[in-house]
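>>> Predicted structure and sequence below. I'll ask about it afterward.
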Amino acid sequence: MTRFDYREKTALITGASSGIGEAFAHQLAARGMHLILVARSQDKLLSLADALGREHGCRTKVLVADLSDPDQASGLADRVKSAGLQADLIINNAGFGTHGRFTRQSAAQERREVLLNALAPLEIAHAFVPGMVERGGGAIINVASSAGFQATPYMSTYGATKAFLLHLSEGLWAELEPDNIQVMAVCPGPVATNFFEASGSPTLKKALSTTPMISAERCVRESLEAFDKGRPVVVPGLSIKLMTQSGRFMPRALLTKISARMLGPKKRKTG
């Protein structure tokens, strides 16, 4: 496979308005890419586009979309084409997590979680990959999670969506390699973003306080280093990488129980 060439190519980034998506925007612009920024917040996207243009001299296109709507996800390629653009690299980053007892979660919110975290990247791949095949190359980076490696009680739906995205990425990595299309899954642990606030859970950040947290900038830097080496999966951050590897040697039931103790409600001390 030909190594991906960033210069004068265009990257489409979902969830680009903050966190990991914003970090991808800055680092890809620094590598000479032009950008298509996708998120729900127009004001944040326009501000980011202006900053990227001033700092890197890149061209940016802002597309406002709610990708939890399957029609908006599948229609993204037509909007890009209508703007006279093409996406050479897709960064599927948009997503969120819910935390707490399953019986207390909103079914509508968890459905939206599945649509955004799992279905949207699938719809986007179906919309853009045929064009990449026709042009003889392209790339997709899917932001999954270390939660995709095992069951995550009290975040069961989130973990399941990330497992789907991880396995989809690995399958497409092998399947699309003959078409010169590079696919990689990014599986970080906790990253210093607004993920915890967006979860709506006041206890999630505390539940993960013993797990080392890395910056969005480091997450993206290590991800792009792995992408340049053609790897199908990367776990940014040494500590979380060791944790995910050690979990491979534990019985799944035990690993799930440990996750439940970490993410579940803490028992109050008595006496």
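Alright, I've got the coordinates. Being a predicted model, the structure only gives us computed values, none of them experimental. Numbering: from 1, shown residues only.
>>> Please count neighbours and contacts with C-alpha atoms only from this point.
OK.
>>> Tell me where this structure has strands.
10-14, 34-39, 60-64, 89-92, 138-143, 181-186, 233-234 (DSSP state E).
>>> buried ones in the fifth one?
Think strand 138-143. By 16 or more other CA atoms under 10 Å, the buried positions in strand 138-143 come out as G138, A139, I140, I141, N142, V143.
>>> Hey, what's the angle from that strand to strand 10-14? Just curious.
20 degrees (axes from the mean of the first three to the mean of the last three CA atoms, to 10 degrees).
>>> next, the one to line up against it:
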Amino acid sequence: MTGASAGIGAEFARQVAARGSDVVLVAQRLDRLKRLAGELGPAYGITATPVAMDLATPGVGAALDAALTVRGLTVTSLIDNAGFGTNAAFHREDSQRLADEIAVNVTSLVDLSRAFIERLRTHGRGVLVNVASVAAYQPTPTMAVYGATKAFVLSFTEAVWYESRNTGLRVMALSPGATETEFFDVAGAQARRRH
């Protein structure tokens, strides 16, 4: 699962591990991933594998696939949780920061989904969870790019759900509202009132 170093991603990891499944924890911050893996393994008797990756990097799906293949790991479910938001008037946003936001929130999610979907469908009992947001359902002034990326995630996931009917793969979009995570540390306190 991506974005596993904190917040919703770390909670997903705990919940999946509590059900007895091994987990692969993917995020940039290896120290946090190792700490979480060290918590989950002994607590639930599972194997938690930390993999540090920058999800803004092109080709992240193939890179993660290769990293897991080297470790002899098979993926049967995927939770695309990583994402971040920016919070300012669009014309004032830093263009590189916006490009990174789109890369993490959209491009990596599509790339990872594509890299693993055939195996998820073949497995026949897996899940693909893409984390959208309540921001996906309406325009979000001062968070225009974030809202648009989450609208993409929602639409994309609904289409993949339709295409995956009768395969045994369960596909869903999760659209959380404001949640006490590091999201607002990155997006800024004012985003809390809009989200």
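Structure received. Note that this is a predicted model, so its numbers are computed, not measured.
>>> coming back round to it: for the strands of structure 1, could you give me a markdown table that also reports distance to S82 of structure 1?
Compiled in a markdown table, those are given as follows (distance: least, CA to CA, whole Å):
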| stretch | distance to S82 of structure 1 |
| --- | --- |
| strand 10-14 | 15 |
| strand 34-39 | 13 |
| strand 60-64 | 12 |
| strand 89-92 | 17 |
| strand 138-143 | 19 |
| strand 181-186 | 23 |
| strand 233-234 | 33 |
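>>> Now check structure 2 for the residue matching W173 of structure 1.
Under the alignment defined by TM-score structural alignment, W173 of structure 1 is paired with W161 of structure 2.
>>> cool, and M33 of structure 1?
Match for M33 of structure 1 (TM-score structural alignment): S21.
>>> gap between its match and D80 of structure 2?
17 Å (CA to CA, to the nearest Å).
>>> before we move on, back to that, among the buried residues of strand 138-143 of structure 1, which two are most distant?
Using CA to CA, those span at most 16.9 Å, a distance reached by G138 and V143.
>>> Any idea how many residues pack against E180 of structure 2?
11 (other CA atoms under 10 Å).
>>> Then E158 of structure 2?
Count around E158 of structure 2 with other CA under 10 Å applied: 16.
>>> Quick one: map M132 of structure 1 onto structure 2.
By TM-score structural alignment, M132 of structure 1 lines up with L120.
>>> Cross-check the contact I'm expecting between its match and S113.
No. In this structure, L120 of structure 2 is not within contact of S113 by CA atoms under 8 Å, at 9.3 Å.
>>> anything in contact with each of these two?
L128 (CA atoms under 8 Å, 6 or more residues apart in numbering).
>>> ok, the two, which is more surrounded?
Regarding L120 of structure 2 and S113, a neighbour count based on other CA under 10 Å identifies L120 as having more, with 24 against 21.
>>> Skipping adjacent residues, who's closest to that one in space?
T76 (5.3 Å; CA to CA, 6 or more residues apart in numbering).
>>> I'd guessed the one you found sits against I117; true?
No. Using CA under 8 Å, T76 of structure 2 makes no contact with I117, being 9.2 Å away.
>>> Could you tell me where stretch 68-85 of structure 2 falls in structure 1?
Residue span in structure 1 matched to stretch 68-85 of structure 2, by TM-score structural alignment: 80-97.
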